[in-house]
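>>> Need coordinates for the following:
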Amino acid sequence: MPILIVNTNVSKSSISNDTALTLSKIIASSLGKPESYVNVVINADAVLSFGGSTEGCAFVELQSIGFPSNRSKVVKAVTDAISQHLKIPGDRFYVRLVDLSGKDLADRRLFWFCTILLHFIAYFVLDMPLDQLVPTDNCTVAMLYATSIWISIIQIVDILLSAAAIVLFVLNVFSYKKLKNVFHFNFKINMISAAFLAFLLNSTLLAAHLRNQLVYRTFQNPCDLMMVTWVVLIVRVPGFIYVVGATLVHFCCFVERALATCYVRHYEMTGTWLGWLATFFTWSTTLFVNYWLYYTEDFFALKTYAGSTSQFSGPKLLIVHYVILFVDLAVLFGDLNLFLINKKQKNLRIHDYAYSLSKNYQLNENAAALQWLLPLSFVHSACFLVYALSHVLVRQFGENLDPVTFMIALEGSYIMIPIHSCCLLSAMLYREIKKPKKFTQIKDSEGAIYFLNLEKQWGKNMVQIEGKSVRNPSQLYLTT
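Prediction:
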């Protein structure tokens, strides 16, 4: 919550409410924060002197939890605003920036060590309440979040959805054996990655919101609601790991099925290296993206609410959301094309001399896999489209909302993530139960067709060896 404090000897009669509102807009714009977070205090008619003179002067202090990397722009914006709206020359006042997150300390490592030591002593030795460690206004904001009925409702809904998703994950684990001899390993390992991502998301989300609800109902001091940033990130970052990882799994499944469709005769014998490569790509890229998003965070700052987004990660999150949305829609279009191509390949099969059991087995596996994958693709794209659009709209148009209303809207958009995981795991469970039996029947019938075609082929290629008919193919090869 940025606070602009202006102490000046300018007459109070020359300062209006519009001046404070204008300064508030300028501060919000320069810091990249919602105006609803900004507090402006103007102490007029103060007894001040500057440079040995009592002419119009001021002392300006801007407090904020973190500042943009280019602080000179913030100082210039504040200086221009004070000069223009309070009519004080730029050389008659001093601007001081105070970073409440502690980024102004010269030795960062020493600060981290001291902070950890302070928290340890406060929590476990002295049993000191957090109101002695953080500004009182931050504690008040934290209490507003804790007493909001809508935030509690959203968190309870998240708890129920997360619990349901964990149950679905367990059912998927027990049903996985039915897929053992149905799909290629490369396809199955992608599905395992998706299921594990869903489990990671919902287990941490369940733990986070259960903790929040417990604290909201038992806290004695508003400052007990504050959380250290690194603790918040541990329980909330898995949510965005899931968002990025699920999209990458979606992409890897498309690539794997595209290769199986293009190299239908030989894909079955390619081995498992492609699946392991896809898994490495999914997890390494996901972790790198999340590192890029959050490495600039002040890990020991205290948060008023257990949310992973801050002024440092917010703009980057928007960029990643746009990229992921584009990838999901492109892959969905690709899945539809693969389904049509595979259907065309099956319709063009020739059950004669060119018949190949390996090829037809792969065609049937492609058809079964795409029928298994397409519903998941539609579920993923539809749920993520709703999530991404609602998330972007809240961030783009919610800057004028008060902090509590803004957080309610933001958490409301996050509900789509556990909904997405429940839908994904439900679709996977349904396909695991329904598809293998049908595919096994197709595989058995293909074997019968194969041997029938072999018999026809041998019958049409009868040869005479020393006046005797030969039907044994090994004898045919020996005569050549």
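
>>> CA atoms for contacts and neighbours, from now on please.
Will do.

>>> isn't residue 364 right next to residue 440, touching?
No - with contact defined as Cα atoms under 8 Å, residue 364 does not reach residue 440; the gap is 10.0 Å.

>>> of the two, who's got more company?
The neighbour comparison of residue 364 against residue 440 (other Cα atoms under 10 Å) goes to residue 364, with 20 against 15.

>>> That one: which element?
When elements are defined using DSSP states H and E, residue 364 is found to belong to helix 357-397.

>>> Following up with a second sequence; could you model it the same way so I can compare the two?
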Amino acid sequence: MTSINSTSNINLNSLAIDLELSLLSPAYAIIIRINLLILLIILILIFELIRQYLKTRIIIHGNLMLILLFYKDPKELLTPLWLVCFLLGPFYIQILCYPSLHFCIMLERLRATLFLEKYENEGKKLAVFMNILCWVISIGYSIYIILMAFADPTMAIQGAIFLSTKSTANLTIYISILTTLMVILTALSDWKITKLNKKIKQRSRKIFFGYNLSKNFQLNENILVMRLILPMDIAYATIYLIYNALVVLIRIYKDKISPTNYVFYYSTLDTLLYLYTTVTIIVYIKLIKFIRNNQNITIERMTKSEEQTNMHFKELQKIWG
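Next up, the predicted model:
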């Protein structure tokens, strides 16, 4: 028993010192600062997105939080397993839920294209069901990863820095491959849906009789929505393909690199997703501003038209006494 405890302490000390050297290295410091800066920009953009949507100004406090490494012993840098679950659990939800929601949005756009005349009267049951299903499966996947981490006797309770274990290594690789195929299929399907909507639009222009206002409105909405969705999904599929290919490569060689280098490489790859999220929020903010400007222009034109109509009727009343 004494030899086992001493071996455990030696491994823990080695991991703590390795983690300390990694955190103090210039490369890791640069990556962490870049990620913190991008996440701060994302947070600010989310507030701006909400402000644009609600048309009300959100007052943001001027104080900034400063994150420092303050410790007396390298062991203090190690994280309890329960805290790692709290910090990394949402990541496993996001890694499966986000691509799944993209796929479900594509299915909804496909339904809107195939059922143009009926889609306006269709309920939201299918969309709600797909949304709930994505969240339930993703949360279940995250819970499974956490439970397997606690069940693995090799996981150091006071020295965990990630949740993946030998028993879940293959599963995480399969999930990465599955989600990569999912986002590629989503992008290709969006491209086909866009072409299909354009063909329907061209076909409808040749038909002079049987004009359907509801069908035409839904068709124009589909074309407008796909102009936004298609470029974003192509960009997401490209970035996600690069990200997951490198993630799978890191996981395959996980046993040949140190735990701290494993975390460092993962943090570096996460920068790609953070950058995509930043660009996505900026695009949504631009879209909201574009829609609002068009609405203001339409309201101004309607107001001028109404004023001209009132003036015209007043002149007619003067003429006819």
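
>>> which stretches of structure 1 form strands?
Secondary structure of structure 1 (DSSP state E): strands located at 3-8, 39-43, 58-64, 93-99, 227-228, 302-303, 463-465, 468-470.

>>> okay, those strands in a markdown table with distance to residue 163 of structure 1 and mean neighbour count next?
Formatted as a markdown table, the entries for the strands of structure 1 read as follows, by distance: least, Cα to Cα, whole Å; neighbours: other Cα atoms under 10 Å:
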| stretch | distance to residue 163 of structure 1 | mean neighbour count |
| --- | --- | --- |
| strand 3-8 | 41 | 20 |
| strand 39-43 | 40 | 16 |
| strand 58-64 | 38 | 20 |
| strand 93-99 | 40 | 17 |
| strand 227-228 | 24 | 18 |
| strand 302-303 | 26 | 24 |
| strand 463-465 | 69 | 13 |
| strand 468-470 | 67 | 12 |
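
>>> Nearest to residue 352 of structure 1, out of those?
Residue 352 of structure 1 lies closest, by Cα to Cα, to one member of these: strand 463-465, at 18.9 Å.

>>> Against which helices or strands is the closest one packed?
On a contact count with 3 or more Cα pairs under 8 Å, 6 or more residues apart in numbering; DSSP states H and E, strand 463-465 of structure 1 meets strand 468-470.

>>> in structure 2, what residues pair with the strand it packs on?
Across structure 2, nothing matches strand 468-470 of structure 1 (TM-score structural alignment).

>>> That strand - contacts with which helices or strands?
strand 463-465.

>>> Quick one: map residue 250 of structure 2 onto structure 1.
For residue 250 of structure 2, the aligned position in structure 1 is occupied by residue 394, per TM-score structural alignment.

>>> now residue 159 of structure 2
That one, residue 159 of structure 2, aligns with residue 304 by TM-score structural alignment.

>>> Let me see the contact set for the closest residue to that match other than its chain neighbours.
With Cα to Cα, 6 or more residues apart in numbering as the criterion, residue 304 of structure 1 has its nearest non-adjacent residue at 4.5 Å, and that residue is residue 142. With contact set as Cα atoms under 8 Å, 6 or more residues apart in numbering, residue 142 of structure 1 has these partners: 222, 223, 225, 226, 304, 305.

>>> Let me know the distance separating the fifth one from residue 271 of structure 1.
Pointing back at residue 304 of structure 1 there. Separation of residue 304 of structure 1 from residue 271 of structure 1 (Cα to Cα, to the nearest Å) stands at 51 Å.

>>> neighbour-wise, which of the two wins?
Regarding residue 304 of structure 1 and residue 271, a neighbour count based on other Cα under 10 Å identifies residue 304 as having more, with 25 against 11.
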